[in-house]
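A.B. asks: I would like to see how this sequence folds:
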Amino acid sequence: MTDDHVLAIDIGGTKIAAGLVSETGAVLLEREVPTDATSPRAVGAALDGLVRAVLGEARAAGTSVVDTVGIGSAGPVDTTTGTVHPVNIVSLRGYPLVDAVAAAASAALGRPARAVLAQDGQCFAAAEQWVGAAAGSPSMLGVVVSTGIGGGVVLDGRILAGKTGNAGFISHVGVVLDGEELKGSGARGVVEAYASGPSMVAAARRRGWRAGEAGVDARTLTADAAAGEPTAVAVIADGTRALASSFLSTAALFDLSDIVVGGGVASAGAVLMDPLRAAYAELAVYPHLADVRIVRSTLPRLSGLIGAGRLGWQHLGGA
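C.D. replies: Next up, the predicted model:
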């Protein structure tokens, strides 16, 4: 174990965060700025400012920082080119993120640095397997259920990346053949079309839930379900069954031990987790699938940075 730190960066639709991550998963000198998605130049300037601020503060404090930067970004990503193509950050599509961050870190450190990239869902999974709800799990899936659905798979302690860095892209696991179209993607029958917050709200609306009322969202839906409102309860049952089906497919492919659920919709607690676990238990007919543990995330909002730090450490051959 060393006193070194990895610079970690977490890029999402609402904020960009940077900080230092120790070899034990502790976060130091964390900073964040709102994501200015108006242009690649704006995002690049924000990244450069964050990198310089964190590394400058580290230098002033005498904190040791290694030459590898871990980056988690909204996806899809392309690790073969070091670019990202986020669904929710149009201005970053095709942006050479790895090269830009490596250049900023090199300038701030005063020596050559490299950057490594993963999807934000993969970083969430890596953090949970490292120091979170599935710490030490030999095979786990981390899933973020919010306005969209993202995820990642960690096997034998390492992120499963795939040929372009998009392994674990669970949002597009099919659950209904030729089913509902996922708005904005053209994909049909995928789990995000049924189990994301907006998808469940839209399904409830189609059934007459809160007809004509403005400003309702997934929080409203889960609150109504917790109070026993029949349509809300039925829609969440359908959505969580679709989610359970995608979990079962992933568990069958990778012989999972654990599934960790995070994100805005998952924060609803028992109103979502209870029907999710019940649906999974009904669908899982083999013992090695039935005993998969499904739990909520135990990490704070810094899970993206922790996972990006884990990525950096693993590329160094460390943690």
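A.B. asks: switch to C-alpha atoms for all contacts and neighbour counts from now on
C.D. replies: Noted.
A.B. asks: you'd agree residue 83 is up against residue 98?
C.D. replies: Yes: contact criterion CA atoms under 8 Å: residue 83 and residue 98 qualify, at 6.7 Å.
A.B. asks: burial count for residue 233?
C.D. replies: Burial of residue 233 is recorded as 21 neighbouring residues (other CA atoms under 10 Å).
A.B. asks: again with residue 220
C.D. replies: Around residue 220 there are 14 residues (other CA under 10 Å).
A.B. asks: also residue 263?
C.D. replies: For residue 263, using other CA under 10 Å, the count is 18.
A.B. asks: so it versus residue 236, what's the distance?
C.D. replies: 16 Å (CA to CA, to the nearest Å).
A.B. asks: next one: residue 269
C.D. replies: Applying CA to CA, the value for residue 269 to residue 236 is 12 Å.
A.B. asks: just how off-centre is the helix or strand containing residue 127 within its chain?
C.D. replies: Using DSSP states H and E, residue 127 falls within helix 120-131. In terms of CA atoms, centre = their mean, to the nearest Å, the centre of helix 120-131 is found 8 Å from the chain centre.
A.B. asks: which strands and helices sit next to it?
C.D. replies: strand 65-73, strand 139-145, strand 149-155, strand 158-159, helix 303-315 (3 or more CA pairs under 8 Å, 6 or more residues apart in numbering; DSSP states H and E).
A.B. asks: out of the ones you listed, nearest to residue 181?
C.D. replies: strand 149-155 (14.9 Å; CA to CA).
A.B. asks: one more sequence to fold, the one below, so I can look at both together:
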Amino acid sequence: MQSSLAVAVDLGGTKVDAALVDDTGRVLPGSRHRAPTGNGATSEQLATSVRDAITRTLTSSARTDIARVTGVGIGAAGPMDIAGGLVSPLNLPVWRGFPLQALVADTVHVTVPDVPVTMRMDGLCITLAEHWVGAARGYDNVMGMIVSTGVGGGLILAGRTVPGPTGNAGHIGHIEAGGFDDPCACGGIGCVEAVASGPRTVAWANAQGWQGSTGEELAAAFAVGEEIAVRAVRRSGRALGQAIASAASLVDLDVVAIGGGFSHVSQTLFDEARAAVAERHQFDYVTRLKIVPSALSGDGPLVGAAALVHRSEMVR
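C.D. replies: Here you go, the predicted structure:
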């Protein structure tokens, strides 16, 4: 018997991906397609990119594969309103209260009528993927994190997702880390995204006199021991650890799985985060927490979006 398939859509600040994903978490070869987004795009350009990625995924797939589609999962940058199917990504400023779920449904239903469409924040989707096929397998109290252009996250507690009433629960990038005064686009001060995301870590290093411009260059500088690069990575790891410790104090977690491009800058990022958590030494339920790197490939966001369909029993 052939496995069922999900149409998976992942919307972020620089691109939108679409693919068919089976019920083992495997992206079907040749089904993945991408289109650009970006904070300089118009609303119609963004909508066109979403439609283009999905349409290419469906038209490039065999009819027998299309017949196996049982649902659509969307992971999107937040904040969002899941009741209305609306998104307002901070890094896509022309979309405020945009009906992304309806746009995706209208596009998919041309080829696959009537299949259900589910949307959640990308951080929650990543958490589902880590729990399903990644580093959090076997745990029921999980936070997944993305440390990249931004910092996102999601929660699974007692084996069920926790989206909150609007879909924005687990948005750890906007927990304020103590001792930092970096302004955040959300309006907060010292949010972990404003301190520890790749671009903001690079910006802090630049302000100290470092001359590079990318996270990859910062990683290379760290690897050869350049002082400012080392300080920048340690600072970001500290902010991540403080936010994780705060989250664990609140909801009692087993494991935090961290992925995203900037999470690969250095193992020291993880060491500093773990050290910050270890300072809560009076709280055994916090210090027992494991902080681990993601076990997902670059397909992780799409696998997470597909988990909204294939692991629907976990999705609130």
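A.B. asks: between residue 269 and residue 236 of the first structure, tell me which one has more neighbours.
C.D. replies: Per other CA under 10 Å, whichever of residue 269 of the first structure and residue 236 has more neighbours is residue 236, with 25 against 13.
A.B. asks: residue in the second structure paired with the more buried one?
C.D. replies: By TM-score structural alignment, residue 236 of the first structure lines up with residue 233 in the second structure.
A.B. asks: so that match makes contact with residue 269?
C.D. replies: Yes: assessed by CA under 8 Å, residue 233 of the second structure is found in contact with residue 269 at 6.1 Å.
A.B. asks: quick one: terminal-to-terminal distance for stretch 160-178 of the second structure?
C.D. replies: Start-to-end, stretch 160-178 of the second structure (CA to CA) is 30 Å.
A.B. asks: and for it, what span of the first structure is it aligned with?
C.D. replies: Taken onto the first structure by TM-score structural alignment, stretch 160-178 of the second structure occupies residues 158-176 there.
A.B. asks: for that stretch, buried residues please.
C.D. replies: 158-161, 165-175 (16 or more other CA atoms under 10 Å).
A.B. asks: how far off helix 303-315 does the helix or strand containing residue 28 of the first structure point, in degrees?
C.D. replies: Using DSSP H and E, residue 28 of the first structure maps to strand 27-34. For strand 27-34 of the first structure against helix 303-315, the angle by axes from the mean of the first three to the mean of the last three CA atoms, to 10 degrees is 120 degrees.
A.B. asks: now strand 27-34 of the first structure: buried residues?
C.D. replies: By neighbour count with 16+ other CA under 10 Å, strand 27-34 of the first structure contains the buried residues 27-28, 30, 32.
A.B. asks: need the contact list for residue 196 of the second structure.
C.D. replies: Taking CA atoms under 8 Å, 6 or more residues apart in numbering, we find residue 196 of the second structure in contact with 147, 151, 235-237, 239-240.
A.B. asks: could you dump the residues you listed to JSON lines with neighbour count?
C.D. replies: Shown next, in JSON lines, are the contacts of residue 196 of the second structure (neighbours: other CA atoms under 10 Å):
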{"residue": "147", "neighbour count": "22"}
{"residue": "151", "neighbour count": "26"}
{"residue": "235", "neighbour count": "20"}
{"residue": "236", "neighbour count": "26"}
{"residue": "237", "neighbour count": "27"}
{"residue": "239", "neighbour count": "29"}
{"residue": "240", "neighbour count": "33"}
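A.B. asks: could you list which of those belong to strands?
C.D. replies: Counting by DSSP state E, those place 147, 151 in strands.
A.B. asks: farthest-apart pair in the contacts of residue 196 of the second structure, please.
C.D. replies: So for the contacts of residue 196 of the second structure, where distance means CA to CA, the most widely separated pair is 151 and 235, at 14.9 Å.
A.B. asks: please report the distance of the spatially most central residue of the second structure from residue 162 of the second structure.
C.D. replies: For the second structure, the residue nearest the mean C-alpha position is residue 123 (3.6 Å; CA atoms, centre = their mean). Here residue 123 of the second structure is placed at a distance of 11 Å from residue 162 of the second structure (CA to CA).
A.B. asks: and for the two, which residues touch both?
C.D. replies: Taking CA under 8 Å, 6+ apart as the contact rule, residue 123 of the second structure and residue 162 both touch 154, 170.
A.B. asks: no further queries at this time; thank you.
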